[in-house]
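Undergrad: Here is my input; please provide its structure:
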Amino acid sequence: MNQHLVQKYNIAGPRYTSYPTVPFWDKEGIRYDVWLQSVKKSFEESNATEGISIYIHLPFCEKLCTFCGCHKRITKQHKVEEPYVDTVLKEWALYCQLFDERPRIKELHLGGGTPTFFSPESLDKLISGILKTADKCDDYEFSFEAHPNNTTEQHLKTLYDLGFRRNSFGVQDYDPKVQKTINRIQPFEKVKAATVKSREIGYTSISHDLVFGLPHQTKESIINTINRTKELKPDRIAFYSYAHVPWIKGVGQRGYDENDLPSPDEKRELYETGKALLAELGYVEIGMDHFALPTDSLYQAMENKSLHRNFMGYTAGKTQLMVGLGMSSISDSWYSFAQNDKTVEEYQDIVNEGRIPIFRGHHLTEEDLIIRKHILEIMCHFETSWEDDALKFPELDECLERLQEMKEDGLVEITSTGLKVPEQARPFVRNICMAFDLRLIRNKPTTRIFSMTI
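TA: Alright, predicted model coming up:
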């Protein structure tokens, strides 16, 4: 890749799991009644045709991984499991009161934190409780994130019996020095055991999360990590850029100095090296940061244009309504966003008082909805169109003007009715989306709030 272009466009910018991005939600938030009405409207419009998605945040971890940017609670006290599961089921019951028919679940994902911190019995109680008041769509997909060190055969069997067919193991890097620095000691044998056992039980899609740009990471460690990954050949690989944001994530990411991180040029070489190795192994790049084998549903979704992106990342299908349950979860009704309280105690107290525990949110304007469609198209399909007058907006010409320099640099192709991102320019997709981000443009942050784009 042209290093000059990397240096030129490697600026701080959003990852666009939503538009507007969270820092640019309305400061006054969203009224509670408006959120409830938004959920009811979305459910009525979409449940019968496409179903809904559910994201459940399970925040507990026994140890702090210092690279992590997730909302989590570090504890070894497993007595926290039962009251937390009870609270999530109460929150789900509050949402079910809004629905005039049984919800049909198309996607359900367990994230964290560490979902496999919870015992198989606790997870059984949680999912069985959800399913008592809901039905599965014919093409449903249940998935969960897991830590290879604590994922037991019983975890895998219990979740499989509940309908889960996809899991994702956090690997990051196999280099011992990198693992020690990020406090994630995880031998290859542990990952292999969890992966092999998943296949034996019947899981049809196994994903490994890898990260580039970690402290002390080198080209050699990336090559070694992907060569070890080759032995297990997961169906999907998420190859994430490490986001160094200690001003947001605090003590964990302050455990090492920025001098321990690869330089921007070195970091880009790590990505290009990894991407080339993954291509040799038969993986196809999906959207941003993701790779899949042609046999996986994520690849097939890209091929048939059904790939979607939301707060869970890339998914193989779209639902208009995504209900987020648990501490810090974000829900999306398409018309509005709402985020739950970020501490376990406040979350549990509010739910136990009989209220859905949102503490901030955003109701999308007509302009937001149009911009959101363009950014989703660019992030998922590397193209967008305004041939339909409904997808035009007053500032469109200004957005295209902001892309002229990128067009001259060969990073975007623009016609009178749309744009495309050439394959070699895909690493710059966040920069292209930023040209459409009217809320970012109108309210440029005075402090750094995003990770670097490339």
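
Undergrad: from here on, contacts and neighbour counts on C-alpha atoms
TA: Fine.

Undergrad: tell me which residues in stretch 171-190 are buried?
TA: For stretch 171-190, a neighbour-count test (16 or more other C-alpha atoms under 10 Å) marks 171-175, 178-179, 181-188 as buried.

Undergrad: which ones are touching the residue at minimal distance from the centre of the chain?
TA: In the chain, the residue lying closest to the centroid (C-alpha atoms, centre = their mean) is residue 313, at 2.9 Å. Contacts of residue 313 were listed using C-alpha atoms under 8 Å, 6 or more residues apart in numbering, and they are residue 17.

Undergrad: now it: how far from residue 404?
TA: Per C-alpha to C-alpha, to the nearest Å, residue 313 is found 29 Å from residue 404.

Undergrad: And this one, please, so the two structures can be compared:
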Amino acid sequence: MDTNKLIKKYNIPAPRYTSYPTVPFWQQEQIASNDWFEAVKKTFDISNDTEGVSLYLHMPFCEKLCTYCGCNKRITVNHRVEEPYIEALMKEWDTYLKVFGSKPNIKEVHIGGGTPTFFSPENYMKLFGYIQSTSNYMEGFDFSFEGHPNNTTYEHLKAFKELGFTRVSYGVQDFDLKVQQTINRIQPYENVKRATEDARSLGFTSVNFDLVYGLPFQSIEVIENTIRKVSELMPDRIAFYSYAHVPWVSPGQRAYTEADLPSDDYKRALYERGKSMLLELGYEEIGMDHFALDGDKLLQAHKDRTIHRNFMGYTTNNTELLVGLGCSSISDAKIAYAQNIKKVEDYQKAIEADSHALTKGHLLNDSDLLLKQAILDLICKEELVLTNEIKSTLTDDDWNKLKDFQAEEVLAIHDDKVSMTEMGMTFIRNVCMVFDQRLKDSQRERGNLFSKSI
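TA: Predicted structure coming up:
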């Protein structure tokens, strides 16, 4: 099968499926707080004693704008913003504690941004000292944070280790100076090396590098040089992401033009070259975009088919309640989703006034829950059992698309089961779209909602 021909056919705007329904198709522009907290309480009561709770904290501040970035962030060099934001997070956490009615058993924590290491170690000690005093940490808890290699200090790492964190993810993106200058993220190899070695010397058991392909001025040679430098440090995990060019969402991306970006064909060649080098180094591919070394928990969960996916990406923890704290954070209570206000000042004002900052949300109906699990099975287990319930959601056109995928060796259909092929995982987002009823029902233009699928 001609993979390049398939890439041209299927490289269309598509969701990344960190949730179903995906955020653009949520039904409530303003979710009622009583509906949300009722869903949280119901899910907490069912799952707290068995699975525990996942916690995501969004730390939005950055000292410089990385122009490629599509995350929710606030650019400032004023570190006086730290304390009011920490206070708001603790007050929001208090609201959830009241809803829970008993101590939560925390299984997983992830801190994202922004630049989480914008905040001082002292403020993290304050924040997590409070969270720990109001919670129980479950056996085998998994705590991780995202760090910028330029400003993740030894003191940051030491504080996080004392707080129970064992995993750190560094945003490396690319080591080429021209690429770094174009995306306004200059970080010398020496800084990444120092941050990696510091983490390992303190006992962090997992170091992840985020790499991005498809950035302006990247070439095969640039990717090769980046992977060679990565090979000198051998992080335990690597996320090798496709650059999402969405200047209508992230105006900073207008600092360069589409003429500076690799063509679709060449962008895929960048990925294939990077992937082949990673496989040669001993990494194994996990789902979409992820690679890990033998012995890594995420790789083992993938092999055991217990891997899970949520708003934090792939994870080894399948908790049904994910609480998001901070501006723009998204929470998942299995039967409902909710997102916080995006703007920092508006978030803090809302917390001060109402003790919550909820904005859009979605209450999942039975069909949503069915298809949520179906898409999770495809994207995590790489297969899906076609139950009668799932079959009932498929139209003749949907079946024709699945048969086309089978003819193109993207997947196999046998014994009422869809199984992705190794090559077909390139097109997993396209396959998920066949089962995405909310997307099919919508008349909205996808081009200004999602990045391209490949």
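
Undergrad: returning to that earlier point: quick check: the farthest pair among the buried residues of stretch 171-190 of structure 1?
TA: Spatial extent of these (C-alpha to C-alpha) is set by the pair 181 and 188 at 17.0 Å.

Undergrad: Residue 218 of structure 1 maps to what in structure 2?
TA: By TM-score structural alignment, residue 218 of structure 1 lines up with residue 219 in structure 2.

Undergrad: so its match makes contact with residue 270?
TA: Yes - contact criterion C-alpha atoms under 8 Å: residue 219 of structure 2 and residue 270 qualify, at 7.0 Å.

Undergrad: So which of these two has more stuff around it?
TA: Legend: neighbour count by other C-alpha atoms under 10 Å for residue 219 of structure 2 and residue 270, higher for residue 270 (23 against 20).

Undergrad: Give me the buried positions along stretch 395-403 of structure 1.
TA: For stretch 395-403 of structure 1, by 16+ other C-alpha under 10 Å, it's 396, 399-400, 403.

Undergrad: what's the mean gap between the longest strand anywhere in structure 2 and the aligned bit of structure 1?
TA: Ordering each strand of structure 2 by length in residues (DSSP state E) puts strand 136-147 first. In the superposition with structure 1, the aligned residues lie an average of 0.4 Å away from strand 136-147 of structure 2, counting by mean C-alpha distance after the TM-score superposition for structure 1.

Undergrad: quick revisit: what about the residue nearest to the centre of structure 1, distance to residue 288 of structure 1?
TA: 10 Å.

Undergrad: repeat for residue 45 of structure 1
TA: 30 Å.

Undergrad: Where does the closest residue to residue 436 of structure 2 other than its chain neighbours sit: helix, strand or coil?
TA: In space, and not counting its chain neighbours, residue 436 of structure 2 is closest to residue 371: 7.2 Å by C-alpha to C-alpha, 6 or more residues apart in numbering. Classification of residue 371 of structure 2 using DSSP: H, G, I helix; E, B strand; the rest coil returns helix.

Undergrad: and if you look at the one 5 residues further on?
TA: The local conformation at residue 376 of structure 2, judged by three-state DSSP, is helix.

Undergrad: number of nearby residues for it?
TA: Neighbour number of residue 376 of structure 2 under other C-alpha under 10 Å is 22.

Undergrad: I'd like to know how far the closest residue to it other than its chain neighbours sits from residue 372 of structure 2.
TA: Spatially, and ignoring its direct neighbours in sequence, residue 376 of structure 2 is nearest to residue 309 (6.9 Å; C-alpha to C-alpha, 6+ apart). Going from residue 309 of structure 2 to residue 372 of structure 2 by C-alpha to C-alpha gives 11 Å.

Undergrad: Give me the more crowded residue out of these two.
TA: residue 372 (21 against 18).

Undergrad: Touching, residue 97 of structure 2 and residue 90? I think so.
TA: No - using C-alpha under 8 Å, residue 97 of structure 2 makes no contact with residue 90, being 10.3 Å away.

Undergrad: Tell me which of those two has more neighbours.
TA: Taking other C-alpha under 10 Å, residue 97 of structure 2 and residue 90 do not tie; residue 90 has more neighbours (18 against 15).

Undergrad: Would you double-check that the more buried one falls in a helix?
TA: Yes - counting by three-state DSSP, residue 90 of structure 2 falls inside a helix.

Undergrad: Strands of the stretch 1-150 of structure 2, residue ranges please.
TA: 53-59, 61-62, 74-75, 105-113, 136-147 (DSSP state E, counting those that start in this stretch).

Undergrad: Turn those strands into CSV, including distance to residue 38 of structure 2.
TA: Shown next, in CSV, are the strands of the stretch 1-150 of structure 2 (distance: least, C-alpha to C-alpha, whole Å):
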stretch, distance to residue 38 of structure 2
strand 53-59, 16
strand 61-62, 31
strand 74-75, 32
strand 105-113, 19
strand 136-147, 22
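
Undergrad: any chance of those strands in CSV, plus distance to residue 210 of structure 2 and mean neighbour count?
TA: Output for the strands of the stretch 1-150 of structure 2, formatted as CSV (distance: least, C-alpha to C-alpha, whole Å; neighbours: other C-alpha atoms under 10 Å):
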stretch, distance to residue 210 of structure 2, mean neighbour count
strand 53-59, 18, 24
strand 61-62, 17, 24
strand 74-75, 21, 16
strand 105-113, 13, 22
strand 136-147, 10, 18
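
Undergrad: so which of those gets nearest residue 360 of structure 2?
TA: strand 53-59 (16.7 Å).

Undergrad: List the contacts of that closest one.
TA: By C-alpha under 8 Å, 6+ apart, strand 53-59 of structure 2 touches 44, 47, 104-116, 312, 319-329.

Undergrad: again, only this time at 7 Å
TA: 104-116, 319, 321-327, 329 (C-alpha atoms under 7 Å, 6 or more residues apart in numbering).

Undergrad: what's the answer for stretch 132-140 of structure 1, then?
TA: So stretch 132-140 of structure 1 is in contact with 51, 102-107, going by C-alpha under 7 Å, 6+ apart.

Undergrad: Over which residues of structure 2 does it lie when aligned?
TA: Against structure 2, stretch 132-140 of structure 1 falls on residues 133-141 (TM-score structural alignment).
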